[in-house]
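Asker: Coordinates only, no sequence provided:
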């Protein structure tokens, strides 16, 4: 059997974003897979733009990646008690594409933030964003990486045994869902 396709999405565009590091760690702990990193750098959703030019290529590429993936990891920062605008914008754009690539898709959500709650509120809101897509969002274990800038070594690996253990449990559950589908 071929390796599953795992799509990872970071709600932060920064090259050294802790959410990107967390998503990459999730992919490592997921195990053998074809890993794709989705690009959320796209224009703001604008109905006039969509009417005039159609779905932008970067949006369609992301929708195609979601459709192709056997499972998806979404890691979000917390901005003003919610997910990033970049992530919400990408979800809104993908919802405008043909079909519903998220339908029944196994999805693991997680968050990394500077604060002591580790993005818990943002993750809760992100889960609600996924409801209309009817994705199969794992209920847990929840990964809320607090003080995230201090939780990775120079190679981008988690330094905390507890966070690593929780993330591994989440990825084990995601892999089980992905291989059953």
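Answerer: Cool, got the structure. The structure displayed is predicted, hence computed values, not measured ones.
Asker: switch to C-alpha atoms for all contacts and neighbour counts from now on
Answerer: Fine.
Asker: so which strand or helix has the residue of the chain positioned farthest from its centre?
Answerer: Relative to the centre of the chain, and counting by C-alpha atoms, centre = their mean, the farthest-placed residue is residue 52 at 29.5 Å. Assessed by DSSP states H and E, residue 52 sits inside helix 47-53.
Asker: Alongside the first one, take a look at this:
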């Protein structure tokens, strides 16, 4: 049985280190894990309950919800912007939390990883994302953590997929997500 893990990347820049970290997850995923990245977060408008109905809901929001509903688990890959998570990830969580109590994240195993320029690797952003995911109804795997500091120097000449330590840690997070998703799929 294959476990599908939906990856949401908080940096919209094509060459971002966090996007590269998501690529590393896809490259180093165990054979039983399929990592799928949702690449249209920039098309999802800010959550507005007035447009969250069958007549007005934007197609990009429906696509995001469908991708999350089809996945067995969700992985957020987040930088830290001004001490917090990027608005694009918070917006994705908002869309995925609705309808309240029955959103696409409800009961879904989730984890947050990422990298940032500072020495702590985005820990504040990752903690805020975990809290928002929990409030949204996700099952947050607090033990599946990875915050990589000093990203600009660490990955100046090395893609995260080629960093043996990072690759091993990312694989560990994916295995934790897959393990948490197995009982749900059974």
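Answerer: Now that the structure is in, tell me what you want to look at. Computed from a predicted structure; not experimentally measured.
Asker: which residue lines up with residue 56 of the first structure in the second structure?
Answerer: Matched to the second structure by TM-score structural alignment, residue 56 of the first structure sits across from residue 58.
Asker: Hmm, residue 47 and its match touching each other?
Answerer: No - counting by C-alpha atoms under 8 Å, residue 58 of the second structure sits too far from residue 47 to count as a contact (10.2 Å).
Asker: More neighbours: those two, which one.
Answerer: A count of neighbours by other C-alpha atoms under 10 Å puts residue 47 above the other of residue 58 of the second structure and residue 47, at 18 against 15.
Asker: thinking the more buried one is in contact with residue 97, fair?
Answerer: No - taking C-alpha under 8 Å as the contact criterion, residue 47 of the second structure and residue 97 are not neighbours in contact, 10.4 Å apart.
Asker: so what corresponds to residue 176 of the first structure in the second structure?
Answerer: Aligning on TM-score structural alignment places residue 176 of the first structure opposite residue 179 in the second structure.
Asker: how many neighbours does that match have?
Answerer: 14.
Asker: before we move on, what about residue 50 of the second structure?
Answerer: Residue 50 of the second structure: 8 neighbours (other C-alpha under 10 Å).
Asker: about what we covered before: what residues sit buried inside the helix holding residue 52 of the first structure?
Answerer: In terms of neighbour count (16 or more other C-alpha atoms under 10 Å), helix 47-53 of the first structure has no buried residues at all.
Asker: right, and the helix or strand after that helix?
Answerer: helix 57-68.
Asker: which residue is nearest the middle of the second structure?
Answerer: Residue closest to the second structure centre, computed by C-alpha atoms, centre = their mean, is residue 76 at 1.4 Å.
Asker: That one is in contact with residue 11, isn't it?
Answerer: No - with contacts counted by C-alpha under 8 Å, residue 76 of the second structure stays clear of residue 11, the gap being 10.6 Å.
Asker: what about the helix of greatest length in the first structure, how far off from the second structure?
Answerer: If you go by DSSP state H, the first structure has its longest helix at helix 161-180. Helix 161-180 of the first structure differs from its equivalent in the second structure by a mean of 2.3 Å after superposition (mean C-alpha distance after the TM-score superposition for the first structure).
Asker: Residues in contact with that helix: which ones?
Answerer: Residues from elsewhere that reach helix 161-180 of the first structure (C-alpha atoms under 8 Å, 6 or more residues apart in numbering): 4, 26-27, 29-30, 70-71, 106-108, 138, 140-143, 145, 158.
Asker: Show me where the second structure has its helices.
Answerer: 17-27, 59-70, 87-96, 123-135, 151-154, 164-185.
Asker: right, and those - which one's nearest residue 102 of the second structure?
Answerer: Residue 102 of the second structure lies closest to helix 87-96 among the helices of the second structure, at 9.3 Å (C-alpha to C-alpha).
Asker: For residue 100 of the first structure, list the residues it contacts.
Answerer: When contacts are counted by C-alpha under 8 Å, 6+ apart, residue 100 of the first structure touches residue 133.
Asker: Tell me how far the equivalent of it over in the second structure lies from residue 171 of the second structure.
Answerer: Taking TM-score structural alignment, residue 100 of the first structure has residue 103 as its aligned residue in the second structure. If you measure residue 103 of the second structure against residue 171 of the second structure using C-alpha to C-alpha, to the nearest Å, the figure is 27 Å.
Asker: what do you get for residue 115 of the second structure?
Answerer: Distance of residue 115 of the second structure to residue 171 of the second structure, given as C-alpha to C-alpha: 16 Å.
Asker: try residue 54 of the second structure
Answerer: The gap separating residue 54 of the second structure from residue 171 of the second structure is 38 Å, by C-alpha to C-alpha.
Asker: Then residue 156 of the second structure?
Answerer: Counting by C-alpha to C-alpha, the gap from residue 156 of the second structure to residue 171 of the second structure is 22 Å.
Asker: Tell me which of these two has more neighbours.
Answerer: Between residue 156 of the second structure and residue 171, counting by other C-alpha under 10 Å, residue 171 is the more crowded of the two (19 against 11).
Asker: Now for the second structure: which strand has the highest residue count?
Answerer: strand 139-148 (DSSP state E).
Asker: That'll do, ta.
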